[in-house]
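Novice: sequence first, predicted model second:
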Amino acid sequence: MFIRNYREADIDSIVDLFYGTVHAVNKRDYSREQLDAWASANDLEERRESWRASLSRNIAFVAEKEERIVGFTDMNRQGYLDRLFVHKDYQGQGIASALISVLESEARKSNLPEITTNASITAKPFFESKGYRVVRSQIVERKGVELVNYKMIKELNPQ
């Protein structure tokens, strides 16, 4: 596996990975209606445009295996981890751990005191295993559909 900086040319692979992962991996914790509200096939083009802009502004990395993008993550300059997704066919191979390690290293270099995120029910155990703690559970609304997630935080020790 190889981790590199995000490039705009990655956007199609990233959006497709996100859609496929949400619908395959998160289905154990969310209903079909919730999954469709979170990651709708009708929103792919709009998502490509909005994510192209935000990923270019943020600190963003992709993981590649055999020249295929198998994961990605990004964080804004204030330490909000926006996205961390691993391809549905590459779960459990340490890809998310490697990505979050690189992201946390960048946060420390930027002297950020903490990283925050909004983790899905599915992702919560992963983040807890990496030292993040739940601040609160919350209900977010997507297209009129409610989904539960967790505001989480990890305080970073200065190096």
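Specialist: Looks like it came in fine.

Novice: going forward, measure contacts and count neighbours with C-alpha atoms only.
Specialist: Will do.

Novice: where does the closest residue in space to residue 80 that isn't next to it in sequence sit: helix, strand or coil?
Specialist: For residue 80, ignoring the flanking residues on the chain, the nearest one in space by Cα to Cα, 6 or more residues apart in numbering is residue 116 at 4.9 Å. Using DSSP: H, G, I helix; E, B strand; the rest coil, the structure places residue 116 in strand.

Novice: contacts only, for residue 116.
Specialist: In this structure, residue 116 makes contact with 79-81, 151-154, judged by Cα atoms under 8 Å, 6 or more residues apart in numbering.

Novice: comparison target, given below:
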Amino acid sequence: MLKIIPYQKCYAPDVSVLAHMAISQISDDIYTQQEKSAWSYAPRSSYHWHKRLLRSKSWLVVDEQRIESGRAFCCGFINLETHFKSRGYIDSLYVHPQYQQQGVAGRLYEVLAQWAVNNALPELFVDASKLSKPLFESQGFRLRHRSYQEKRGIVIMGYYMSKALAAVPQS
């Protein structure tokens, strides 16, 4: 049974490995081996992911039927920047390769979007990968422009997208 929970520090090592696996196992038809290696040549440290997810609003999807390291298996995560300049920016969305194409990313996005609406964020933004662009389009995001990130000397193309959110009426 898959369950969405707020980020917890004990999952930082799992998040680190999950992000690396999700990137490294993208089809070579979507991103080249060179691009994937530049994006994630090895798992980032647990410390890096803990600090990154702690400084934002973050959720995990865990599989309660699969126990590893004494806890439910982390099969996906998403996080949203809540600081002034980057408020509403979806920083990360990764799903474990064994759980892709099962609606996990969509469920994570729905939780994030509901939180954003409830907290009166006017708009969401994302630098979508070639892989995640269709998901964001299906959720009403519109392309603003292509985006380019340089990682380890390699330029990786993506899509800067945004979506206006409906305000929750105040009672």
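Specialist: Thanks, I have it. Here the structure is a predicted model, which means the values were calculated and not measured.

Novice: farthest-apart pair in the contacts of residue 116 of structure 1, please.
Specialist: Distance extremes for these: the farthest pair is 79 and 151 at 13.2 Å, using Cα to Cα.

Novice: show me which of the two is the more surrounded one.
Specialist: Legend: neighbour count by other Cα atoms under 10 Å for residue 79 of structure 1 and residue 151, higher for residue 79 (25 against 17).

Novice: map that one across to structure 2 for me.
Specialist: Mapped onto structure 2 by TM-score structural alignment, residue 79 of structure 1 lines up with residue 88.

Novice: just give me the neighbour total for the residue nearest to its match when sequence neighbours are not counted.
Specialist: Sequence neighbours aside, residue 124 is the residue nearest to residue 88 of structure 2 in space, at 4.7 Å (criterion: Cα to Cα, 6+ apart). The tally of other residues near residue 124 of structure 2 (other Cα under 10 Å) stands at 22.

Novice: next one: residue 152 of structure 2
Specialist: 12.

Novice: list the contacts for it?
Specialist: So residue 152 of structure 2 contacts 38-39 (Cα under 8 Å, 6+ apart).

Novice: that one maps to what in structure 1?
Specialist: Correspondence of residue 152 of structure 2 to structure 1, assessed by TM-score structural alignment: residue 143.

Novice: separation between that match and residue 37 of structure 1?
Specialist: Separation of residue 143 of structure 1 from residue 37 of structure 1 (Cα to Cα, to the nearest Å): 6 Å.

Novice: again, but for residue 117 of structure 1
Specialist: For residue 117 of structure 1, the distance to residue 37 of structure 1 equals 20 Å [Cα to Cα].

Novice: mind checking which of the two has more residues around it?
Specialist: Neighbours per residue (other Cα under 10 Å) separate residue 117 of structure 1 from residue 37, with residue 117 holding more: 21 against 18.

Novice: that one -> structure 2?
Specialist: So residue 117 of structure 1 corresponds to residue 126, using TM-score structural alignment.

Novice: doesn't residue 161 make contact with its match?
Specialist: Yes. With contacts counted by Cα atoms under 8 Å, residue 126 of structure 2 reaches residue 161, the gap being 5.4 Å.

Novice: what residues are up against residue 67 of structure 2?
Specialist: Listed by Cα under 8 Å, 6+ apart, the contact set of residue 67 of structure 2 reads residue 73.

Novice: returning to what we had before: and in structure 2, which of the contacts of residue 116 of structure 1 remain?
Specialist: Retained in structure 2: 79-81, 151-154, out of the contacts of residue 116 of structure 1 (criterion both residues aligned by TM-score structural alignment, their matches' Cα atoms under 8 Å).

Novice: need the buried ones from those residues selected in ChimeraX.
Specialist: Burial among those is assessed by 16 or more other Cα atoms under 10 Å; the matching ChimeraX selection reads:
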select :79,80,81,151,152,153,154
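
Novice: got a markdown table for the kept ones among the contacts of residue 116 of structure 1, with distance to residue 87 of structure 1 and secondary structure too?
Specialist: Putting these into a markdown table (distance: Cα to Cα, whole Å; DSSP: H, G, I helix; E, B strand; the rest coil) gives the following:
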| residue | distance to residue 87 of structure 1 | secondary structure |
| --- | --- | --- |
| 79 | 24 | coil |
| 80 | 22 | strand |
| 81 | 18 | strand |
| 151 | 23 | strand |
| 152 | 22 | strand |
| 153 | 24 | strand |
| 154 | 24 | strand |
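
Novice: and which of the contacts of residue 116 of structure 1 is nearest residue 24 of structure 1?
Specialist: Nearest to residue 24 of structure 1 among these: residue 81, at 21.9 Å, using Cα to Cα.

Novice: understood, closing this out.
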